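Visitor: just the structure for this:
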Amino acid sequence: MRTTRRPRRLLAAAVLTALAAAPLVSGCVAGGTGVRASKVGDEGPLSTVVSGPAGRAGRSAPEPVRTTPAPPAQLPGLGPKTRSQIPADARQAVLVTGAGPDSPDAKVTFYTRENTAGWRPSGPVWAAHNALRGWTDAHRTGDLRSPIGVFGLTDAGGHLPDPGTELPYDHAPIGFSVSGTGFRGEPLAGSFDYVIAINYNHLPGTSPRDWTRPLGASRGGGIWLHVDHGGPTQGCVSLPQQAMRTLLRTLDPKLHPVVVMGDGAALAR
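Guide: Model prediction:
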């Protein structure tokens, strides 16, 4: 008996017809849209992606937002002229802001400078006093005004023993004695318990009591940070005793501390 064999061409056609009729298992698109199932990767589950019309990919993720780093912070209230006077190597600053050009009242804040963040406050705001008649750009002996500017802080001393400062400290119980009364009748005793020389017409590296005057005697001198006695000064800046102790323990000559001082309008120039 002869067996009838289908031609190979007919058999191949039948197989192709069967495959075409079967549903697609992966990557299928029905009715013009399709869904790709979620899968878990190394960074957690991926969101389900809904494709658009057949043959088109779904939406791509939004581009990450690029932000520009903030510039280093500046000492507040200072204008370009004052900022330009601050040495590049200064990392500590005592900011003295007077209430007005003719006012003896001021506030003091201590700042440190970080490489990236810039100037940051490092303590409270202290009430302070400056000279009786306020501030001046051209200080003269006896004018009863405090000099405006940026000055180094390199030397200290006082009637009381060294509280633990890194600055050179001249302990002179007699040399830093003071008596009498101030402009408001307040006692001056104890005002020089702690002092820090402001390098206005002062020779750095010498005691605050040194009377060498690089600019000449007519330009005044002996301008200090010292303990507040409750009233205006003749030219110095006075702070509470605890504030003076804090500054003495914090100021570091390796960080090149400065005082930035003047009335608000002058500092803003």
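Visitor: please make it C-alpha for all contacts and neighbour counts, starting now.
Guide: Will do.
Visitor: and stretch 201-218, which residues are buried?
Guide: Neighbour counts using 16 or more other CA atoms under 10 Å place Asn201, His202, Leu203, Pro204, Thr206, Ser207, Pro208, Arg209, Arg213 of stretch 201-218 among the buried residues.
Visitor: ugh, typo on my part, it should be stretch 139-159
Guide: The neighbour-count check on stretch 139-159 (16+ other CA under 10 Å) flags 139-140, 143-159 as buried.
Visitor: which other helices and strands contact the biggest strand by length in the chain?
Guide: Longest strand in the chain by number of residues, with DSSP state E as the criterion: strand 118-129. Packing partners of strand 118-129 (3 or more CA pairs under 8 Å, 6 or more residues apart in numbering; DSSP states H and E): strand 105-114, strand 237-239.
Visitor: give me the angle between that strand and strand 105-114.
Guide: Here the directions of strand 118-129 and strand 105-114 differ by 160 degrees (axes from the mean of the first three to the mean of the last three CA atoms, to 10 degrees).
Visitor: roughly how far is strand 118-129 from the heart of the chain?
Guide: 11 Å (CA atoms, centre = their mean, to the nearest Å).
Visitor: give the buried residues for it.
Guide: Trp119, Arg120, Pro121, Ala127, Ala128, His129.
Visitor: count of neighbours near Val15?
Guide: Residues near Val15, counting by other CA atoms under 10 Å, number 10.
Visitor: still on that earlier bit, mind checking which of the buried residues of stretch 139-159 are in strands?
Guide: Using DSSP E, the buried residues of stretch 139-159 in strands are Ser146, Pro147, Gly149, Val150, Phe151, Gly152, Ala156, Gly157, Gly158.
Visitor: confirm Leu19 sits in a strand?
Guide: No. Under DSSP: H, G, I helix; E, B strand; the rest coil, Leu19 sits outside any strand and is assigned helix.
Visitor: what about Trp135, distance to Thr97?
Guide: Per CA to CA, to the nearest Å, Trp135 is found 10 Å from Thr97.
Visitor: which neighbours do those two have in common?
Guide: Gly262, Asp263 (CA atoms under 8 Å, 6 or more residues apart in numbering).
Visitor: related to what we said a few turns ago, can I get the ones in strands among the buried residues of stretch 139-159 in TSV with distance to Lys254?
Guide: Output for those, formatted as TSV (distance: CA to CA, whole Å):
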residue	distance to Lys254
Ser146	27
Pro147	25
Gly149	21
Val150	18
Phe151	16
Gly152	12
Ala156	15
Gly157	18
Gly158	22
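Visitor: following up with a second sequence; could you model it the same way so I can compare the two?
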Amino acid sequence: MTVRKALALLMGAVVCTGVLGTGCAPQQSGAARGEPRAAAGSASQPASPRPAPPRSSPRPLPGVGPAMRARVPDATRQALVVTGATGGSSRARAVLYEQDPAQGWRAVAGPWPAHNGLRGWTDAHEAGDLHTPIGVFRLSDAGGRLPDPGTRLPYDQDPEFAVSGTGHLGEPLEGSFDYVIAIDYNRVPGTTPLDKTRPLGEDKGGGVWIHVDHDGPTNACVSLSEEHMRALLRALDPDMEPVVVMGPESVLGR
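Guide: This is a model prediction of the structure:
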């Protein structure tokens, strides 16, 4: 072999070695290596989280807006809502509600027809103004001329609950106080409804009760039929800290 031919063979070997060292052989695709192949347009992305189901809120006291609801004590789970159609109406309707911790307020009795003050409602009650006070008031004591019908409230049976005479429409008042529930407006809770102590003063009135209806407007009280009075007395539970929420629809709904 001549020197020239030997040099040519040596140079070819060097060139081939250099090219192989830099990957001159074709690279295998992922498919050729047996790797999974992504489908066109299906780039892998994290799954979108499912929207959380809507949370149901406990039902608020029906017909009672945020301002009046704020006046209901936190511990109260029983409320008699007495609603007048207008501020000047002497007719109303009453519904007893109880609160379930999960579901909220639900009606348990009523609606019952009711009467209130001859001149309607007021948020500034004065003695003798013939208006029923608007607001949220506790119901803590009961009594009447007739024996206790089975209430869990303290009950004072007393002949002093007898009444006579006629109402604003000439209707007889006899029997109106056979059953009464004291509304804790300007009175001392824990006493008989007959107690005449007036913490706010005599000029702010008092003796505002729920009592037996005499088929006419009252001086300031709320009245229900005798049947509904017995039902209410049996239903009220002092452990549920009952209240009455009362007034015209336009005010209660605020």
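Visitor: ok, back up a step: winner for burial among the helices and strands packed on strand 118-129 of the first structure?
Guide: strand 237-239 (a mean of 26; mean count of other CA atoms under 10 Å).
Visitor: in the second structure, what stretch matches that one?
Guide: Using TM-score structural alignment, strand 237-239 of the first structure corresponds to residues 222-224 of the second structure.
Visitor: the matching stretch: average distance to aligned residues in the first structure?
Guide: Averaged over the aligned pairs, stretch 222-224 of the second structure sits 0.3 Å from the first structure after superposition, using mean CA distance after the TM-score superposition for the first structure.
Visitor: any idea how far that stretch is from the chain center?
Guide: Going by CA atoms, centre = their mean, where stretch 222-224 of the second structure is centred and where its chain is centred differ by 24 Å.
Visitor: how about the helices in the second structure?
Guide: 3-21, 66-69, 226-235, 249-252 (DSSP state H).
Visitor: could you identify which of the ones you listed is most buried?
Guide: helix 249-252 (a mean of 20).
Visitor: that helix corresponds to what range in the first structure?
Guide: Helix 249-252 of the second structure covers residues 264-267 of the first structure once aligned (TM-score structural alignment).
Visitor: ok, stretch 185-203 of the second structure next?
Guide: With TM-score structural alignment applied, stretch 185-203 of the second structure matches the range 200-218 in the first structure.
Visitor: repeat for stretch 120-129 of the second structure
Guide: Taking TM-score structural alignment, stretch 120-129 of the second structure hits residues 134-143 over in the first structure.
Visitor: next one: stretch 57-65 of the second structure
Guide: With TM-score structural alignment as the criterion, stretch 57-65 of the second structure aligns to 71-79.
Visitor: other residues contacting that stretch?
Guide: Residues contacting stretch 71-79 of the first structure (CA under 8 Å, 6+ apart): Tyr111, Thr116, Ala117, Gly118, Trp119, Arg120, Gly264, Leu267, Ala268, Arg269.
Visitor: name the nearest of these relative to Asp193 of the first structure.
Guide: Tyr111 (23.7 Å; CA to CA).
Visitor: the closest one against Gln92, yeah?
Guide: Yes. With contact defined as CA atoms under 8 Å, Tyr111 of the first structure counts as touching Gln92 (5.8 Å).
Visitor: other residues contacting the match of helix 249-252 of the second structure?
Guide: By CA under 8 Å, 6+ apart, the list of residues contacting stretch 264-267 of the first structure reads Gly77, Leu78, Gly79, Thr82, Thr97, Gly98, Ala99, Gly100, Pro101, Ile148, Met261.
Visitor: same thing with stretch 226-239 of the second structure?
Guide: 78, 112, 140, 149-153, 179-181, 211-213, 242.
Visitor: restricted to strands, list those.
Guide: Per DSSP E, these map to strands at Gln78, Trp112, Ser140, Val180, Ile181, His211, Val212.
Visitor: who touches the closest residue to the fourth one other than its chain neighbours in this structure?
Guide: Using CA to CA, 6 or more residues apart in numbering and skipping the chain neighbours, the partner closest in space to Val180 of the second structure is His211 (4.4 Å). With contacts taken as CA under 8 Å, 6+ apart, His211 of the second structure has the following neighbours: Ser176, Phe177, Asp178, Tyr179, Val180, Ile181, Cys221, Val222, Ser223, Leu224, Met229.
Visitor: quick one: the second one from Glu241 of the second structure, how far?
Guide: Distance of Phe177 of the second structure to Glu241 of the second structure, computed by CA to CA: 23 Å.
Visitor: more neighbours: which of those two?
Guide: For Phe177 of the second structure versus Glu241, neighbours defined as other CA under 10 Å are more numerous around Phe177 (26 against 17).
Visitor: how about the contacts made by the more buried one?
Guide: Phe177 of the second structure touches Gly144, Arg145, Phe161, Ala162, Val163, His211, Val212, counting by CA under 8 Å, 6+ apart.
Visitor: likewise for Ile148 of the first structure?
Guide: Counting by CA under 8 Å, 6+ apart, Ile148 of the first structure has contacts Trp135, Thr136, Asp137, Val260, Met261, Gly262, Asp263, Ala266.
Visitor: and the residue nearest to it when sequence neighbours are not counted, how many neighbours?
Guide: Take Ile148 of the first structure and drop its neighbours on the chain: the residue closest to it by CA to CA, 6+ apart is Gly262, 4.6 Å away. As a burial measure, Gly262 of the first structure scores 28 neighbours (other CA under 10 Å).
Visitor: does Gly262 of the first structure touch Gly98 like I think?
Guide: Yes. In this structure, Gly262 of the first structure is within contact of Gly98 by CA under 8 Å, at 5.7 Å.
Visitor: anything in contact with each of the two?
Guide: Common neighbours of Gly262 of the first structure and Gly98 (CA under 8 Å, 6+ apart) do not exist.
Visitor: could I get the contacting residues of Lys204 of the second structure?
Guide: His125, Glu126, Ala127, Asn186.
Visitor: quick one: these as a markdown table, columns for distance to Lys204 of the second structure too.
Guide: Shown next, in a markdown table, are the contacts of Lys204 of the second structure (distance: CA to CA, whole Å):
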| residue | distance to Lys204 of the second structure |
| --- | --- |
| His125 | 6 |
| Glu126 | 4 |
| Ala127 | 5 |
| Asn186 | 7 |
